[in-house]
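Undergrad: Predicted model follows, preceded by the sequence.
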Amino acid sequence: MKHSFDSREAAAARAAMVEEQLVARGIADPRVLDAMRQLPREAFLSAATSAAYADSAQPIEAGQTISQPYIVALMAEAARIGPADRVLEVGAGSGYAAAVCAALAAEVYAIERHPQLVEIARARLERLGIANVHLQAGDGTLGWPDAAPFDAILVSAAGPRVPESLRSQLAEEGRLVMPVGRRHATQQLVRVTRGANGFVEEHFAAVAFVPLIGAEGFESS
């Protein structure tokens, strides 16, 4: 596939991805499906090939990965992101998930611990004209206190528990979605909702994510 965001091949690959990988697995939110149908995933990889739409994670810069399309859609749907919402994403990586959230929300604040990836993601978002994503390098387990509270928080790495800093930055009725479990093992994707009487936790699916590194996550190995 050529690096052309408007190519017929890319549009067909996106449509097939949505139907075969997302709809077929139960993703039903029309806004999530439309965002992923329109967003050029190939623009977030160093080499624009048909692998951009494969049903698997793909390598990106700094030895990291971009999650498979289904996981991105599952997390976005579970977060129940509304058009007026403010969203925090922890683990921005290539910038793709932040771009999906940007199509669903009013503002997105994305944190990435690798400064190299922050600069790369920022350039990609700018090229696509996506202006409602704010990026910074830092420890994502501590959140973004100056921009809190958030209506939704998505964490694209697995921690041993939900960081207390992130819980505290949820708005009333805010939703946090992240994988929880041991590093380099199967984890559970959970949603934590902040209610008037505390937090409610729900489990969604077994997943496998890279470890969440930081003060309230795992130590760097």
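TA: Done, it's in.

Undergrad: switch to C-alpha atoms for all contacts and neighbour counts from now on
TA: Will do.

Undergrad: Dead centre of the protein: give me the residue that sits there.
TA: Geometric centre of the chain, nearest residue: A97, 3.8 Å, by C-alpha atoms, centre = their mean.

Undergrad: Please identify which helix or strand holds the spatially closest residue to it that is not a sequence neighbour.
TA: Once flanking residues are discounted, A97 sits nearest to V72: 6.3 Å by C-alpha to C-alpha, 6 or more residues apart in numbering. In the assignment (DSSP states H and E), V72 maps to helix 69-79.

Undergrad: this is the other structure I want to compare:
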Amino acid sequence: MNFEQARFNMIEQQIRPWDVLDADVLQLLAVIKREDFVPLAHKVLAFADMEIPLGHGQSMLPPRVEARMLQDAVVQKTDNVLEIGSGSGYMAALLANQAHRVISLEINPDLAKMARENLQKAGITNAEVRQFDGSKGASAESPFDVIVLSGSVAEVPQALLAQLKVGGRLVAIVGDEPVMRATVVTRTSDTDFTTTQPWDTVAQRLQNFPEPERFTF
């Protein structure tokens, strides 16, 4: 398989048409080897427009979704970033190349180990993977400039919003199937937040985040 051609096709045919036009993001996707973060059994699917199984009922988000979330996060070189849901470590690798420091929380010990090893092999030293329940965030290290949820939640958790700096951004996929919305929350003051929902997608649930009670008739 010609990985370089497949990577080029992924960027030009999937990601750019999905309104990912930030030159830095596109350059990063060309440099970070996505195939090195995909389980061996699925390596040929590394650049496919699909979720890739990681085991333990978890999966990698499609490339265009990760790219769009990265673009929406507007990560700066001085930013301290918190990621919830390390998965294979690919999103942490992308974030680490744009940020000062990344803490990535993964609830599953096997996935945390995989992500840690993948980041180490890629030579990324400013991203730390911790096996931890990400629904609580990492209050000891807060506040963060950017918080990225690499999976979906029913609603934006207040506990994570409280860990944002003023001016900080939280990027998440919020809602229920069949339609979820990419949600960008910016903290504008100690008490105020602004929210935009620029695009729709569907993603697997992150574990241990609260689900609102459903009324049945």
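TA: On my side now, so go ahead. Small disclaimer: the values here were computed from a predicted structure and weren't measured.

Undergrad: that older thread, what about the residue nearest to A97 of the first structure, how many residues nearby?
TA: By the measure other C-alpha atoms under 10 Å, the count of residues near V72 of the first structure is 21.

Undergrad: in a helix, that's where R31 of the first structure is, yeah?
TA: Yes. R31 of the first structure: assigned to a helix according to DSSP: H, G, I helix; E, B strand; the rest coil.

Undergrad: what's the longest helix in the first structure?
TA: Longest helix in the first structure, counting residues (DSSP state H): helix 115-127.

Undergrad: In the second structure, which residues correspond to whichever helix or strand comes after that one?
TA: Counting by DSSP H and E, the next helix or strand C-terminal to helix 115-127 of the first structure is strand 133-137. Using TM-score structural alignment, strand 133-137 of the first structure lines up with residues 127-131 of the second structure.

Undergrad: Mind reading off the mean deviation between that stretch and the first structure?
TA: Compared with the first structure after fitting, stretch 127-131 of the second structure deviates on average by 0.9 Å (mean C-alpha distance after the TM-score superposition for the first structure).

Undergrad: Find out how far that stretch is from the centre of the chain, if you would.
TA: Relative to its parent chain, stretch 127-131 of the second structure has a centroid offset of 14 Å by C-alpha atoms, centre = their mean, to the nearest Å.

Undergrad: What segments of the second structure are strands?
TA: Under the criterion DSSP state E, the second structure contains strands at 52-55, 58-60, 80-84, 101-106, 127-131, 144-153, 164-176, 179-187, 193-201.

Undergrad: so the last one versus strand 164-176, what angle?
TA: Going by axes from the mean of the first three to the mean of the last three C-alpha atoms, to 10 degrees, strand 193-201 of the second structure is angled at 40 degrees with respect to strand 164-176.

Undergrad: same question, the third one
TA: Angle between the axes of strand 80-84 of the second structure and strand 164-176 is 20 degrees (criterion: the same axes, to 10 degrees).

Undergrad: after superposition, how close is strand 80-84 of the second structure to the first structure?
TA: Overlaying the first structure shows strand 80-84 of the second structure at a mean distance of 0.7 Å from the equivalent residues (mean C-alpha distance after the TM-score superposition for the first structure).

Undergrad: What span of the first structure is that strand aligned with?
TA: Going by TM-score structural alignment: strand 80-84 of the second structure matches residues 86-90.

Undergrad: Also the second one?
TA: The alignment of strand 58-60 of the second structure onto the first structure (TM-score structural alignment) covers residues 64-66.

Undergrad: Can you report how many residues neighbour G26 of the first structure?
TA: 10.

Undergrad: same question, V108 of the first structure
TA: By other C-alpha under 10 Å, 27 other residues sit near V108 of the first structure.

Undergrad: Check the gap between the aligned residue in the second structure for it and A96 of the second structure for me.
TA: In the second structure, the residue paired with V108 of the first structure is V102, using TM-score structural alignment. As judged by C-alpha to C-alpha, to the nearest Å, V102 of the second structure and A96 of the second structure stand 6 Å apart.

Undergrad: Find residues that contact each of those two.
TA: Shared contacts of V102 of the second structure and A96 (C-alpha atoms under 8 Å, 6 or more residues apart in numbering): N126, A127.

Undergrad: related to what we said a few turns ago, mind putting the strands of the second structure into JSON lines with distance to R34 of the second structure?
TA: Formatted as JSON lines, these follow (distance: least, C-alpha to C-alpha, whole Å):
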{"stretch": "strand 52-55", "distance to R34 of the second structure": "12"}
{"stretch": "strand 58-60", "distance to R34 of the second structure": "11"}
{"stretch": "strand 80-84", "distance to R34 of the second structure": "18"}
{"stretch": "strand 101-106", "distance to R34 of the second structure": "18"}
{"stretch": "strand 127-131", "distance to R34 of the second structure": "16"}
{"stretch": "strand 144-153", "distance to R34 of the second structure": "16"}
{"stretch": "strand 164-176", "distance to R34 of the second structure": "21"}
{"stretch": "strand 179-187", "distance to R34 of the second structure": "22"}
{"stretch": "strand 193-201", "distance to R34 of the second structure": "21"}
